[in-house]
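Participant: Below is the sequence, then the predicted model.
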Amino acid sequence: MVVYIFLILLVILFSFMQTKQNKWYLFLMLALIFVVMAFRSFSVGSDTQAYRLLFFQLSYLKLSSYMQSLTTFFNSRFELGFILLNKLIYHFTNNPRWLLIIVALIVVVAVWLFINYFSQDVSLSLVLFLTLGIFADSLNSMRQILALAFVLISYTYIDRNKYVSLLLIILAALFHKTALFALAIIPLSYVKFNKKTIGILSVITLFIFVSFNTILTIFFKSFTSYSGYVDALSDGAARNATLLNGLIDLIIVIFCYMCGRINQVQGMKLTQYGNETFYLLLIFISFCIYIVSFRYSQLSRLSNYFSCVYLFMIPNSISLIKTPIRRLLLKYTVVIFAISYFITIQLFRPEWSRIVPYSMLTN
């Protein structure tokens, strides 16, 4: 865990030399993060070793049999985009190290585009990226982190060109089918976050929670490739993670909303792009997903596509504080909380991601 703490401290220390126009700070920090991700041992991350073995297996897969019908396409265990990526890499080299390198590169480029576009405090955004779960997922859930990377890029187009945003989300689904749920982001961009919206979402969440067994049975019959995840229904450890992450999402919504209210900023102008209450809505939706996830813990994976906006919502909310000393105190209170959360999880619940102990490449 020393490597992760050192990385976080570097992000904080180098931030004192950062200027608003200094793009080199973000580039340098993400380059360091890239090294940690790309050149880790295959023992780092609960799924990394499995993806190493899968790299060789997918190289022999015949695409003709995979594409023979839509049923095969949707019920296949692995998505077409991920299969093609593996086969493309294998065409040039049979070293699975390059799979980690390419995935790490895609992720850091996506994070760079996302943070650079939205955040008014890139150093705090990087700290949140490293501590609140996305970074841990990038060392573990390879297919979904690739999908999330393309969803992050799609956010930068949501107010500029919704067709590009749509295409990027569809591309994301070629790496993990759950990204199809991110298609909801586009129509949601027209919805305001208010009491009426909260009420409607609460009713929908309650309905899904109560009738979940019926919905899940229909889903497993339609998509048989996911039937192996049924064990997650009674996963007590996953429920603890769901509870904790759901509470964090709720705290973030309240925190961002109160920052805007206290400073009486009309329309919550947290960024120069679009309706910022839309991004609060997305985090609230993530909270609702965590509630439903008490019935089936694997559903919590869907929350990442919506909650990821906290990477800029928290820094931009803090930027609304008019008094510099209060703004600084609030920023470093968040930093201390985020680091404490990360250390606590890695010390007492390392099995959630298995990214500790960290070690560099062994081959």
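Facilitator: Thanks, I have the structure now.

Participant: Only C-alpha atoms from now on, for both contacts and neighbour counts.
Facilitator: Noted.

Participant: Wait, Ser15 touches Trp24, no?
Facilitator: No: checked against C-alpha atoms under 8 Å, the pair Ser15 and Trp24 is beyond contact range at 11.1 Å.

Participant: Below is an additional structure, to be compared with the one above:
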Amino acid sequence: MTLYSGLMLFLALSSAYKGRGKIKFVFSSVVLMCLMGFKDLTVGNDTPNYIEFFSRLQKLPSLIDKSSRFEKGYQIYAKFIGYFFNSYQALFIITAIICISCICYGIYRNSINWQYSLFLFVGLRFYYFFLSGLRQSIAVSIIFVAYVYLKEKKNIKFIALTLLASTFHFSALIFLFALPVSKMKIEKQGIIKIVISIVCVYILFGPLLNIILSHMPAYYSHYLTTDATSANNMADFINAIIPCLILLLAAFTGYRSNSENNKSGDSYNFLYCDLDTQLLFLIIASGLSFIATRASILDRMVQYYWLFSIITISNILFTIKDNRKRTIWYFIITSFIIVYNLAILFFRPQWNAIIPYKFFWK
């Protein structure tokens, strides 16, 4: 736990200056890559499954294992790595390079304060999931890059990357809804449409789940008989509230007006045409978390929209003009996230199974 505490403190303190230091950003990225790539097989509750599959796949003469529940894109990816490297550690290292590079590219293109976005990436526990779930980590990372093309209205590239992400984890297809969402604005009509959709899905969840599973790979049907369908999960209620608090923060600090006033400045030109989309993503993340109280497996789908909070929160905070007000909010938000993170690591160390952290050579 000391390792993660030190990592968060370093990222938080190095982000205190309102700027974009490339050296510290690159250094921090390399550290995250190393921790993810050089982890021991005991780090991450899904890690043993990926090791077992990687080793088994290399012994097969075929490109894919038809009996496996893993998506074909991931299987081809793992087979290709195994062709050159006869070690599962290579799988971890290459995956770490791909995932962290994609996350950093998205941050580079969208965030005012790169270091603070990295702090949020760790502090909001996304990084911990990356230490465990390889398939979805790759999918989420590709989606993070796909958003750049969505923002630039390059819809074909956006759709292509989203479909590519779905070959690593089928759930990535939910991000296709970001395309119509990107054409909406933060206004009464748009918000009402999203809220009504969320309420309808919540009410009709049972029949909809059966319809969706009937069109998904057969192995997903096992979720109906596992803890993944557990209902009224308190963690999901909390996860539904947090995005709402961020939206209140955006309203209270005048995020949209501050950003519009600064849009003409060179240091803010990354903000074009995506403010409303990012805020709508928070609403969707909150709604999906609310629906996930009916079946916690939907937590996986929340990540595709919730991950963008590492950009949104950073931009909300560092577009505050008043230095004193920004410092106060910085202290409140950063302290809350650190305490929240450490509390979960202390009281729920079994989540993601990342404690204790060990390097593979130990």
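Facilitator: Structure received. Treat the numbers as computed from the prediction; the structure is a model and nothing was measured.

Participant: hang on, the earlier thing: okay, Ser15 and Trp24 of the first structure: which has more neighbours?
Facilitator: Ser15 (17 against 11; other C-alpha atoms under 10 Å).

Participant: mind listing what the more buried one touches?
Facilitator: Tyr25, Ser123 (C-alpha atoms under 8 Å, 6 or more residues apart in numbering).

Participant: And it, how close does it get to Phe34 of the first structure?
Facilitator: To Phe34 of the first structure, Ser15 of the first structure is 18 Å away according to C-alpha to C-alpha, to the nearest Å.

Participant: quick one: Phe42 of the first structure is in a strand?
Facilitator: No: the assignment for Phe42 of the first structure is coil, going by DSSP: H, G, I helix; E, B strand; the rest coil, so no strand is present there.

Participant: That one: neighbouring residues, count only.
Facilitator: 22.

Participant: got it, and Phe144 of the second structure?
Facilitator: Counted with other C-alpha under 10 Å, Phe144 of the second structure comes out at 24.

Participant: Give the equivalent position in the first structure for it.
Facilitator: Here Phe144 of the second structure is matched to Leu152 in the first structure, going by TM-score structural alignment.

Participant: what helix or strand is that match on?
Facilitator: Per DSSP states H and E: Leu152 of the first structure is located in helix 142-155.

Participant: quick one: that helix to the second structure mean distance?
Facilitator: Helix 142-155 of the first structure differs from its equivalent in the second structure by a mean of 0.6 Å after superposition (mean C-alpha distance after the TM-score superposition for the first structure).

Participant: how far is that helix from where the chain is centred?
Facilitator: 7 Å (C-alpha atoms, centre = their mean, to the nearest Å).

Participant: Following element in sequence after that helix, please.
Facilitator: Once the chain leaves helix 142-155 of the first structure, the next helix or strand it forms, by DSSP H and E, is helix 162-173.

Participant: distance of Lys321 of the second structure from Ala16 of the second structure?
Facilitator: 15 Å.

Participant: meant to ask about Thr167 of the second structure
Facilitator: 39 Å.

Participant: and the two? which has more neighbours close in?
Facilitator: Per other C-alpha under 10 Å, whichever of Thr167 of the second structure and Ala16 has more neighbours is Thr167, with 21 against 15.
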